[in-house]
Every structure is written in C-alpha cells, then in structure tokens.
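Trainee: With the sequence up front, the predicted model follows.
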Amino acid sequence: MSALGRPQDMFSDTAIQLQPVFAQWIQNTHALAPGATASTSLTWGGGDLVAVGGKVALLPIPLGTADFLSDVWGSISDQGVVTHITGGNFAQSSITINGWLRDFLWAQASQYSSMSLILGRVIGDIVDQFTPSVAMDVTYTPDQPVSNGQELMPNLIASKPHVNVGGVDMRSSYTIIMTDPDAPSPSDPYLKEYLHW
C-alpha cells in the first residue's frame, strides 16, 4: 500500500490515495470558527492572510497526501546529494506506509529530544541548534544506559562512556561532547562546575 504524496504517484495502479481526514476536519473547524463565534476573531485556515508588522503571521495551507511528510529531516552533502535522516531512500520511503511511519516516528523522537534540550537550555546556552543525524546509544556500565532526561550521579560518570553510533558510514568521524547542566552560560554566569573526562 502506498500513500500518493508525489505527483508521479498519482497515476499508480498499485496504490490507493490516502487523505488525512481528521487533520482536514480540524482545519475546517478552525476555518469556520472565526465567522461563527466572533466577528472580530482572527482567521484560522479560512483562506485569509493574517499579517503582524507586515510579516505573515497566519496563512492557511490545504492539507493533502503530500502533508504526510511535511517536515523533512535530512542533510545535503557537498555534492548536493540529499540524504534522509534515517539513511534510507527518502523518495521510496515517503510513498510506502511503513516507510512513512518509520520516518515520522524518527522525526517525532528527534524533535522531542531537541525540545527537551531547548527547555533545559542546553541548546542556546551551551551549544547551537542542530538537527540530529544519527542514532546513538550511550552506556556507562552494562546496566546503566543513558536515556533522555535521566539524572546521572557523579560516581556513575567518572569514567568515559561506551558510545555506539548506529547506521552510519564507518568512514565518518564524530565528536562526542558531554555537557554538564552546571556549565557556565550567558544566562547563568554564576554556575561554575564542569565535567571533564
């Protein structure tokens, strides 16, 4: 089964067209609500443009099958080759349901990880915004894997961790940076503890 998200797939004999009907219903509800509830409310999805300070603040976009993958997580090489974040064939995985689901779940997990780093002020204060590009497992001892948001006691992190980078070209090199929540930052310059190994 395929989702018809690309123009060349619209004439396929082996696929059925899927529509995000729930998302379309929500969008339609938002489009009808301003006129139905209050004549002074802002337009949301009704076809009008809302501008604040001369910049677009709200512009409705009709939802269709191509919106299954509205956020593309990937990178472009020096040669101009686009690689999907999962390392797979994005053009193929975007039209198969299983491929789309895998890509969607990976993007959601990556987005969650980034949001927790932003909320914890790691991104912004300590490192710049980045897009996760590989899966990575970090363990200090066989029974102590590191998970997002986990507090690690100093006795567990005295030695270097074991880092497993999966699904990548072994010719690639990576830099692992360990940051401490107590590292000095522009917003909290009084914090002075560092963790080095």
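Mentor: Received, thanks. Residues are numbered from 1 along each chain as shown.
Trainee: Only C-alpha atoms from now on, for both contacts and neighbour counts.
Mentor: Noted.
Trainee: Grab the longest helix from the protein for me.
Mentor: helix 97-119 (DSSP state H).
Trainee: next structured bit after that helix?
Mentor: Counting by DSSP states H and E, the element after helix 97-119 in chain order, helix or strand, is helix 122-125.
Trainee: Quick check: buried residues in that next one?
Mentor: Applying a neighbour-count criterion of 16 or more other C-alpha atoms under 10 Å, one finds Val122, Ile123, Asp125 buried in helix 122-125.
Trainee: Likewise for stretch 97-114?
Mentor: Neighbour counts using 16+ other C-alpha under 10 Å place Gly99, Trp100, Asp103, Phe104, Trp106, Ala107, Ser110, Ser114 of stretch 97-114 among the buried residues.
Trainee: I figured Ser93 hits Gly99, correct?
Mentor: Yes - if you go by C-alpha atoms under 8 Å, Ser93 and Gly99 touch, sitting 4.2 Å apart.
Trainee: before we move on, back to that, the longest helix of the chain packs against which elements?
Mentor: The contact analysis (3 or more C-alpha pairs under 8 Å, 6 or more residues apart in numbering; DSSP states H and E) places helix 97-119 against helix 90-93, helix 122-125.
Trainee: what sits up against the first one?
Mentor: Under the criterion C-alpha atoms under 8 Å, 6 or more residues apart in numbering, residues Thr83, His84, Gly99, Trp100, Asp103 lie in contact with helix 90-93.
Trainee: could you redo those as a markdown table and give each row distance to Ala33?
Mentor: Converted to a markdown table, these look like this (distance: C-alpha to C-alpha, whole Å):
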| residue | distance to Ala33 |
| --- | --- |
| Thr83 | 41 |
| His84 | 38 |
| Gly99 | 36 |
| Trp100 | 32 |
| Asp103 | 33 |
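Trainee: here's the one I want to compare it with:
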Amino acid sequence: MSDETTERHNAKMKKIKAARDEMMKTKTEEKGLILVHTGKGKGKSSAGFGMVMRCIAWGMPSAVVQFVKGNWDTGEKTLLRDRFAGECRFFVSGEGFTWETQDRERDIAAAKEGWRIAQEQILDPEIRFVLLDEINIALRYDYLDIDEVVAFLLESKPRMTHVCLTGRNAKPELIEAADLVTEFEQVKHPFREGVKAQKGVEF
C-alpha cells in the first residue's frame, strides 16, 4: 500500500470518527428495551440466548420463559439450568409444537401459564433481562391476547428491564410497540436437503 493511499485512508477514518463522536453525544438515554426477533430464518432463539449469556457476564440476573418447545432438550436449557441456575431462572410452559400436542385447549392453557410466569419475572425488581422464547408462536395462534401482552409491556414493564420476544410471524402490534425488531431471513437451510437438526447448531 502506497503512502498516498495510507494517508487518504487515515484522513477518511478521522472524518468518520469525528462524525461518529458528534452523533454519540446525542445518545444519552438509557432504558429497558422491548426487542423482537422474528422472520423465517434460523437464529432467533439463539440470538436471544446469546443476550442471556451477555447479561450473565455483566452480573445482570435474567429469566427465560420458553413457550411451545416443551420438554425438548436443548443445549441452552441444559447449560443454564446446570451451571447458571443462580444467574438465570428457566421456565418451560409449553408441551411441544401445536402439531405435536394436537390439543388447542391444552396449548392455550400452557401459553397462559407461561404468560403468567413471564409477567412475574418481568415485574421482579431483581431481574434485568427476560427472554420470552417462541412467544410469537403463541400470539400467532391467538393462544394469548396480543393487546394484553403489548399493554403490559408498554405500561407495566419496569423502566430498566429488557424483554426479548422471539418466534416467527410477530404480530404488527408487537412490532409497533418494540424498540428494536430484527427480521431473520432464510437464504439457505440444510433441512431442505434432507439434513436433520444438528446438536450444537440447532438445539
């Protein structure tokens, strides 16, 4: 790389840094966020559990309420229950995906119990981050009332508590209420080529 190219690059980076420093001066507010992970792509729950681990690292007590997935053994559940039970509470409310249970009334009852637990965890002053894993599925099938969930998040959630809601097909009302929404897009997936879910990658 020539001296001239290096000088141009350095000058450009100085301008970018100066502009960014000015922008950061205006970002002073702190608040608990409502985060939504949705879309057809893989990684929604994985990203949520990544935030749980980040909170644990910062000494921020957390809770997970898992909807729909039931007693499916996952690496996240095993890790958090076995090694980080003091830092993260872990609740399972579902009995499995709805095509597995084939019992709508049981699914609704499980979702409502999960939402009751979720509200308790969100309101607990010791908890700083709550992951509502796959709650969007329960909302999509109207097992829970979307207006009730949104109203609670906007009106009752403690100001500094973060809540992350995952699952496909997030309802428009939730997207509108959220502070941060990420849509996970599927570009390619091995399942379409006949490859089953792989331990450590998908569960």
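Mentor: The structure has been received and is ready for your questions. A quick note: this is a predicted structure, and the numbers were derived from the prediction, not measured.
Trainee: What value does the TM-score take for this pair?
Mentor: Laid over one another, the chains give 0.19 as their TM-score (TM-score structural alignment, normalised by the length of structure 1), with 68 aligned residues with a C-alpha RMSD of 5.8 Å.
Trainee: Next, the angle from the biggest strand by length in structure 1 to helix 97-119.
Mentor: Counting by DSSP state E, the longest strand found in structure 1 is strand 135-141. Per axes from the mean of the first three to the mean of the last three C-alpha atoms, to 10 degrees, the angle that strand 135-141 of structure 1 makes with helix 97-119 is 60 degrees.
Trainee: buried set for strand 135-141 of structure 1?
Mentor: Buried residues in strand 135-141 of structure 1 (16+ other C-alpha under 10 Å): Thr139, Tyr140.
Trainee: Against which helices or strands is it packed?
Mentor: Using 3+ C-alpha pairs under 8 Å, 6+ apart, the elements in contact with strand 135-141 of structure 1 are strand 144-145, strand 162-166.
Trainee: just the strands in structure 2 please.
Mentor: 34-38, 62-66, 88-92, 129-133, 162-166, 180-183.
Trainee: With distance to Leu154 of structure 2 added, can I get these in a markdown table?
Mentor: Below are the strands of structure 2 laid out as a markdown table (distance: least, C-alpha to C-alpha, whole Å):
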| stretch | distance to Leu154 of structure 2 |
| --- | --- |
| strand 34-38 | 9 |
| strand 62-66 | 19 |
| strand 88-92 | 23 |
| strand 129-133 | 15 |
| strand 162-166 | 11 |
| strand 180-183 | 14 |
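Trainee: between those strands, which one is nearest to Glu7 of structure 2?
Mentor: For Glu7 of structure 2, the closest of the strands of structure 2 is strand 180-183, at 37.4 Å, according to C-alpha to C-alpha.
Trainee: Which strands and helices lie in contact with that closest one?
Mentor: strand 34-38.
Trainee: Gly74 of structure 1 touches Ala107, doesn't it?
Mentor: No - using C-alpha under 8 Å, Gly74 of structure 1 makes no contact with Ala107, being 9.9 Å away.
Trainee: can you pull out the helices in structure 2?
Mentor: Going by DSSP H, structure 2 shows helices at 3-24, 44-57, 75-83, 98-101, 104-123, 135-140, 146-155, 172-177.
Trainee: can you tell me how far Val82 of structure 1 sits from Phe90 of structure 1?
Mentor: 9 Å (C-alpha to C-alpha, to the nearest Å).
Trainee: swap that for Ser110 of structure 1, please
Mentor: In terms of C-alpha to C-alpha, Ser110 of structure 1 sits 17 Å off from Phe90 of structure 1.
Trainee: now Val165 of structure 1
Mentor: For Val165 of structure 1 relative to Phe90 of structure 1 (C-alpha to C-alpha), the value is 21 Å.
Trainee: Looking at those two, which one has more neighbours?
Mentor: Set Val165 of structure 1 next to Phe90 and count neighbours by other C-alpha atoms under 10 Å: Phe90 wins out with 19 against 14.
Trainee: Relative to Val50 of structure 1, which of the buried residues of helix 122-125 of structure 1 is nearest.
Mentor: Nearest to Val50 of structure 1 among the buried residues of helix 122-125 of structure 1, counting by C-alpha to C-alpha, is Ile123 at 30.7 Å.
Trainee: picking up where we left off before, I'd like the helices and strands packed on helix 97-119 of structure 1 written out as JSON lines, with distance to Ala31 of structure 1 added.
Mentor: Output for these, formatted as JSON lines (distance: least, C-alpha to C-alpha, whole Å):
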{"stretch": "helix 90-93", "distance to Ala31 of structure 1": "32"}
{"stretch": "helix 122-125", "distance to Ala31 of structure 1": "35"}
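Trainee: Go through those helices and name the closest to Lys55 of structure 1.
Mentor: Across these, Lys55 of structure 1 has its closest neighbour in helix 122-125 (24.9 Å, C-alpha to C-alpha).
Trainee: Tell me the helices and strands packed up against the closest one.
Mentor: helix 97-119.
Trainee: go with 6 Å
Mentor: Judged by 3 or more C-alpha pairs under 6 Å, 6 or more residues apart in numbering; DSSP states H and E, helix 122-125 of structure 1 is in contact with no other helix or strand.
Trainee: Touching, His84 of structure 1 and Gly99? I think so.
Mentor: No - His84 of structure 1 is beyond contact range of Gly99, at 11.5 Å (criterion: C-alpha atoms under 6 Å).
Trainee: Compute the distance between the closest residue to Glu76 of structure 2 other than its chain neighbours and Glu4 of structure 2, please.
Mentor: Distance criterion C-alpha to C-alpha, 6 or more residues apart in numbering; nearest residue to Glu76 of structure 2, sequence neighbours excluded, is Phe49 at 7.1 Å. Note on Phe49 of structure 2: its distance to Glu4 of structure 2, by C-alpha to C-alpha, is 46 Å.
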